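S.K.: build me a model:
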Amino acid sequence: MFRAAALLAFSFLAVSYGQQVGTLTAETHPTLSIQQCTGAGSCQTQSRAVVLDSNWRWLHTTSGSTNCYTGNEWDASLCPDPATCASNCALDGADYSGTYGITTSGNALTLKFVTNGPYSTNIGSRVYLMESESAYQMFNLKNQEFTFDIDMSQLPCGLNGALYFSQMEADGGMSKFSTNAAGAKYGTGYCDSQCPHDIKFINGEANVAGWEPSPNDQNAGKGQYGSCCAEMDIWEANSMAAAFTPHPCTVKEPTRCEGNDCGDDDNRYGGVCDKDGCDFNSFRMGDQTFLGPGKTVDTNSKFTVVTQFVTADNSTSGALTEIRRLYVQNGQVIQNSKVNIPGMDASLDSITEDFCTSQKTVFGDTNSFQDKGGLAAMGDAFQAGMVLVMSIWDDHEAKMLWLDSNYPLDKDASEPGVARGTCATTSGEPTDVESQSPNAQVTFSNIKFGPIGSTF
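M.R.: Got it, this is the predicted structure:
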């Protein structure tokens, strides 16, 4: 929702980013099995893999090992302009477990928060599901459900173990942009509804124009351009709070933005994407006993998350009208919590246009969700195809308070929609989270998708 676009605070000897291909480290994607279902009890296992996002990778000269980007600044001699930088610099392969703390085993993916490698301390990661060595798997979940198991018992306040979909290109933009020689094999082409400016390469060119190093993250910065596309947050969560949130956009494909179209700063609602989204966070919607340690959905142990995408005519081409949520834990199916907010219908327990309109009205929030096309636009993004993203990150922008605490801080916690979780408003400072919870991790496993009612 308020995701810091790079999702990293990464200190690495010889760290940089780019879209040509280097040869100093072999790229071997960790394998991950998933299941596609056709009916209840009828699921077929598919052998897949994950790939690390290009923003994390070492970028060096095409002819050697000199960094093109160090700390949070570009080498001006190698990267004086976007096109020259793309020509001079090459992405390289990744040591997934040793450098980034990314491991797979069968159908399980574990992302570690802090990884101390021989030359680096890595913070967080972001990976995509691959269909082949050079293409992301594309999903259309209209009239379908998506299910996975989650163990986030070791994710404290201030962290986010996220599973979501972004409307990226299947090949990472390789076919559209001749300067992108790396493609999906090297995790290129990221975009989301926040139109992030800290993506190092957009449309096959380095985002060096107007680059400003971050004042509070020694390894991140922001360039002139952002990278926008529709985003469906299936799961943004830590052990204390969780939310699922559609974010539609008026653009229909990954789009490089500039100026007002990005929705930056005071123009948050004037850009091409709905940055707020229409979120269902059980705590924020009035049930403070539903999800958390020892609660109805007990985050102390693993459980199953089921998300169903209902269409108007129950077809994969119909208009998306509802997003439902179920949980399964210890063999028991748990229905989603009900809304308990004065002024809202107490029977609401899913994301519909009525829910979103009512929520925005009662909370006093701008209804950018409706302005950007609502559920129908979110469905259109799935119809075009979306990429599965899984990540672990801390938040240099808003300290994750929008997920697990009171937010915004200039409003009283008693006002509807402000309280989102039990974490203190002083929590989530990245330096504190990184030093106090280096062993934090999240495990996503048992991914299944298929017709509604087929995966659990």
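
S.K.: contacts and neighbour counts: CA atoms only from here.
M.R.: OK.

S.K.: okay, now the closest residue to residue 93 other than its chain neighbours: neighbour count?
M.R.: Nearest residue to residue 93, sequence neighbours excluded (C-alpha to C-alpha, 6 or more residues apart in numbering): residue 27, at 4.1 Å. Under the neighbour criterion other C-alpha atoms under 10 Å, residue 27 is assigned a count of 18.

S.K.: quick one: residue 27 from residue 21, how far?
M.R.: 10 Å (C-alpha to C-alpha, to the nearest Å).

S.K.: can you check residue 364 too?
M.R.: Distance from residue 364 to residue 21, by C-alpha to C-alpha: 48 Å.

S.K.: please apply the same query to residue 367.
M.R.: Where residue 21 is concerned, residue 367 sits at a distance of 43 Å (C-alpha to C-alpha).

S.K.: number of residues surrounding residue 318?
M.R.: Neighbours of residue 318 (other C-alpha under 10 Å): 17.

S.K.: contacting residues for it?
M.R.: Contact partners of residue 318, counting by C-alpha atoms under 8 Å, 6 or more residues apart in numbering, are 142, 311, 312.

S.K.: do that again at 7 Å, thanks
M.R.: Counting by C-alpha atoms under 7 Å, 6 or more residues apart in numbering, residue 318 touches 311, 312.

S.K.: of residue 364 and residue 21, who's got more company?
M.R.: Taking neighbours as other C-alpha under 10 Å, residue 364 and residue 21 compare with residue 21 leading, 20 against 12.

S.K.: next, count neighbours for the residue nearest to residue 185 when sequence neighbours are not counted.
M.R.: Nearest residue to residue 185, sequence neighbours excluded (C-alpha to C-alpha, 6+ apart): residue 134, at 4.6 Å. Residues near residue 134, counting by other C-alpha under 10 Å, number 18.

S.K.: now do the helices in the chain.
M.R.: For the chain, the helices defined by DSSP state H occupy 82-88, 96-100, 353-363, 368-371, 374-384, 401-404, 430-436.

S.K.: make CSV out of the ones you listed and add distance to residue 182 and mean neighbour count.
M.R.: Below are the helices of the chain laid out as CSV (distance: least, C-alpha to C-alpha, whole Å; neighbours: other C-alpha atoms under 10 Å):
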stretch, distance to residue 182, mean neighbour count
helix 82-88, 11, 20
helix 96-100, 17, 19
helix 353-363, 40, 17
helix 368-371, 34, 21
helix 374-384, 23, 23
helix 401-404, 34, 28
helix 430-436, 31, 16
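
S.K.: another one to check against the first:
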Amino acid sequence: MHSATALAALGFGASVLAQQAGTLTTETHPSMSLSRCTSDGCVAEDDSIVLDANWRWTHDTDSSTNCYTGNTWDSSLCPDGTTCAQNCAVDGADYESTYGIVSDGGALTLTLKTGDNVGSRVYLLGPESENYVKFDLRNKEFAFDVDVSNMPCGVNGALYFVEMDRDGGMSEYENNKAGAKYGTGYCDAQCPQDIKFINGIANVDGWTPSTGDANSGTGSRGSCCNEMDIWEANKVSTAVTPHVCNKSGQTACTSNSTCGVGDARYDGVCDKDGCDFNPYRMGNESFYGDGKIVDTSSKFTVVTQFITGDSTDTGDLTEIRRLYKQNGNVIQQATSDISGVSGNSITDDFCKAQKTAFNDTDSFESRGGVAAMGDAFSRGMVLVMSIWDDYAADMLWLDAPYPADADTSKAGVVRGTCAADSGVPATVESDSGDASVIFSNLKVGALNSTYS
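M.R.: Here you go, the predicted structure:
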């Protein structure tokens, strides 16, 4: 589960995704190494990261006048979506001082609050810094080291893949002149409607400022695509969750029904709930956390394997496996301790049994299940890393009883040890604004090649 409205961003008084490329601030992409592995070893390539355009300062192409301030559009620059896209430029970013993003090439630190900015979201760029790196993980594994020791209740340090356009939509939409170099084109399975520009058009129509977040709002359009949440976690809880959609690639939704808003949640393009494997939710309360089997007080390695039915790189995806490595020890994923749900990996059978045991709506199976996630990888998916707090649901779905007023004796309700009143963004940002996650040692390769 990934909240669409929770990523609050402040950048020079604006949190926007624009389409023209500005020149008032130099854009320099921090380096980030990715190693590609085989049974013979790993070879590093020199990639970089780019900040999502939703966090960037956006201004009039002819001046420094904001196109969007607080959570309101400038009506003279943005009278309609097309004119706004033509009038507004997204500019370069000062990654460290404004956004708390620090990279030394092999490790990336994301800090929750830096000055007025809250949260961040970055993508992996290829060596030429013009296009996102695309991944097909069928019959492969993805590994990384992570330090969540400074990640309390209510904060999420996420690493995941989404089916974005390789160039951020630049070649397809004529009003997008910024592209992947400036972090455009985001989409996920929540069909986020807080994205300011979607498919080269400003999300001005129906724009409603948020009542809880002074820097965000929602428009009538959302940006949907398949999403593979490899890692959503803090030091209390973690979940691995595929979310699938009934459309290929990045798709704009234009109504409550297609975006899956409110009572239409299960009618939308994408499966917003996903099929999650959270060890605590699956009944293993001693597996993950400070001092537990996977000890979140220190760094560890996370490995996610994508198994195909015929053991080839082009076969149908049938299973998603998780293992960990810490202090030299390989640790298999916890096994479900929920009655009627067996195993420790994500398969269609596991998902169906889990939905039944938790009395959850099964919108995962109806959109194609695990095989649909494999189909998305066959088209290529983009790596995303982020840190955020949750204005929509206080992150309770990850680390606490959810819903907050649900009967905690019922299977699947409790997802971690955080309190039902935890995770309120104002409190999190005040008390834990220095929360941070460190991602490092990114690797992709053949099964069992990245961690031994």
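
S.K.: what TM-score do the two superposed chains give?
M.R.: Once superposed, the chains reach a TM-score of 0.98 (TM-score structural alignment, normalised by the length of structure 2), with 449 aligned residues with a C-alpha RMSD of 1.0 Å.

S.K.: re the thing from before, just confirm the residue nearest to residue 93 of structure 1 contacts residue 94, I think it does.
M.R.: Yes - Residue 27 of structure 1 is in contact with residue 94 according to C-alpha atoms under 7 Å; the separation is 5.8 Å.

S.K.: so who does residue 75 of structure 1 touch?
M.R.: 68, 69.

S.K.: tell me how far it lies from residue 268 of structure 1.
M.R.: 31 Å.

S.K.: and residue 277 of structure 2, what does it touch?
M.R.: 239, 240, 241.

S.K.: residues contacting the first one?
M.R.: The neighbourhood of residue 239 of structure 2, defined by C-alpha under 7 Å, 6+ apart, consists of 231, 232, 233, 276, 277, 278.

S.K.: alignment lookup: it to structure 1.
M.R.: Counting by TM-score structural alignment, residue 239 of structure 2 lines up with residue 243 in structure 1.

S.K.: the nearest residue to residue 299 of structure 2 once chain neighbours are set aside: what's it in contact with?
M.R.: Leaving aside its chain neighbours, residue 299 of structure 2 sits nearest to residue 147 (4.5 Å; criterion: C-alpha to C-alpha, 6+ apart). The contact partners of residue 147 of structure 2, taken as C-alpha under 7 Å, 6+ apart, are 298, 299, 300, 437, 438, 439.

S.K.: between the residues you listed, which sits nearest residue 199 of structure 2?
M.R.: residue 439 (30.1 Å; C-alpha to C-alpha).

S.K.: for the nearest residue to residue 405 of structure 2 once chain neighbours are set aside, grab the count of nearby residues.
M.R.: Of all residues not flanking residue 405 of structure 2 in the chain, residue 420 sits nearest, at 7.9 Å (C-alpha to C-alpha, 6+ apart). Around residue 420 of structure 2 there are 18 other residues, counting by other C-alpha under 10 Å.

S.K.: kindly report the same for the one 3 residues further on.
M.R.: Applying the criterion other C-alpha under 10 Å, we find 24 residues in the vicinity of residue 423 of structure 2.

S.K.: what does it correspond to in structure 1?
M.R.: By TM-score structural alignment, residue 423 of structure 2 lines up with residue 428.

S.K.: surely its match is in contact with residue 158?
M.R.: Yes - in this structure, residue 428 of structure 1 is within contact of residue 158 by C-alpha under 7 Å, at 3.7 Å.

S.K.: list residues touching both of those two?
M.R.: Contacts common to residue 428 of structure 1 and residue 158, judged by C-alpha under 7 Å, 6+ apart, are 399, 400.

S.K.: just tell me the aligned range of stretch 222-232 of structure 1 in structure 2.
M.R.: Taking TM-score structural alignment, stretch 222-232 of structure 1 hits residues 218-228 over in structure 2.

S.K.: and the gap between residue 16 of structure 2 and residue 324 of structure 2?
M.R.: 37 Å.

S.K.: what about these two, which has more around it?
M.R.: Between residue 16 of structure 2 and residue 324, counted using other C-alpha under 10 Å, the more crowded position is residue 16 (32 against 19).

S.K.: the closest residue in space to the more buried one that isn't next to it in sequence: what's it in contact with?
M.R.: Spatial nearest neighbour of residue 16 of structure 2, excluding adjacent residues (C-alpha to C-alpha, 6+ apart): residue 54 at 4.3 Å. Contacts here follow C-alpha under 7 Å, 6+ apart; on that basis residue 54 of structure 2 touches 15, 16, 17, 195.

S.K.: how does it look with 8 Å?
M.R.: Going by C-alpha under 8 Å, 6+ apart, residue 54 of structure 2 touches 9, 15, 16, 17, 18, 184, 195, 196.

S.K.: please apply the same query to residue 222 of structure 1.
M.R.: Contacts of residue 222 of structure 1 by C-alpha under 8 Å, 6+ apart are 197, 198, 199, 210, 211, 212, 213, 214.

S.K.: that one - nearest residue in space that isn't next to it in sequence?
M.R.: Nearest non-adjacent residue to residue 222 of structure 1 (C-alpha to C-alpha, 6+ apart): residue 198, at 4.4 Å.

S.K.: hang on, the one you found packs against residue 226?
M.R.: Yes - between residue 198 of structure 1 and residue 226 there is a contact under C-alpha atoms under 8 Å: 7.5 Å.

S.K.: around residue 142 of structure 1, how many other residues sit close by?
M.R.: Neighbour tally, residue 142 of structure 1, other C-alpha under 10 Å: 30.

S.K.: what's it aligned with over in structure 2?
M.R.: In structure 2, residue 142 of structure 1 lands on residue 138 (TM-score structural alignment).
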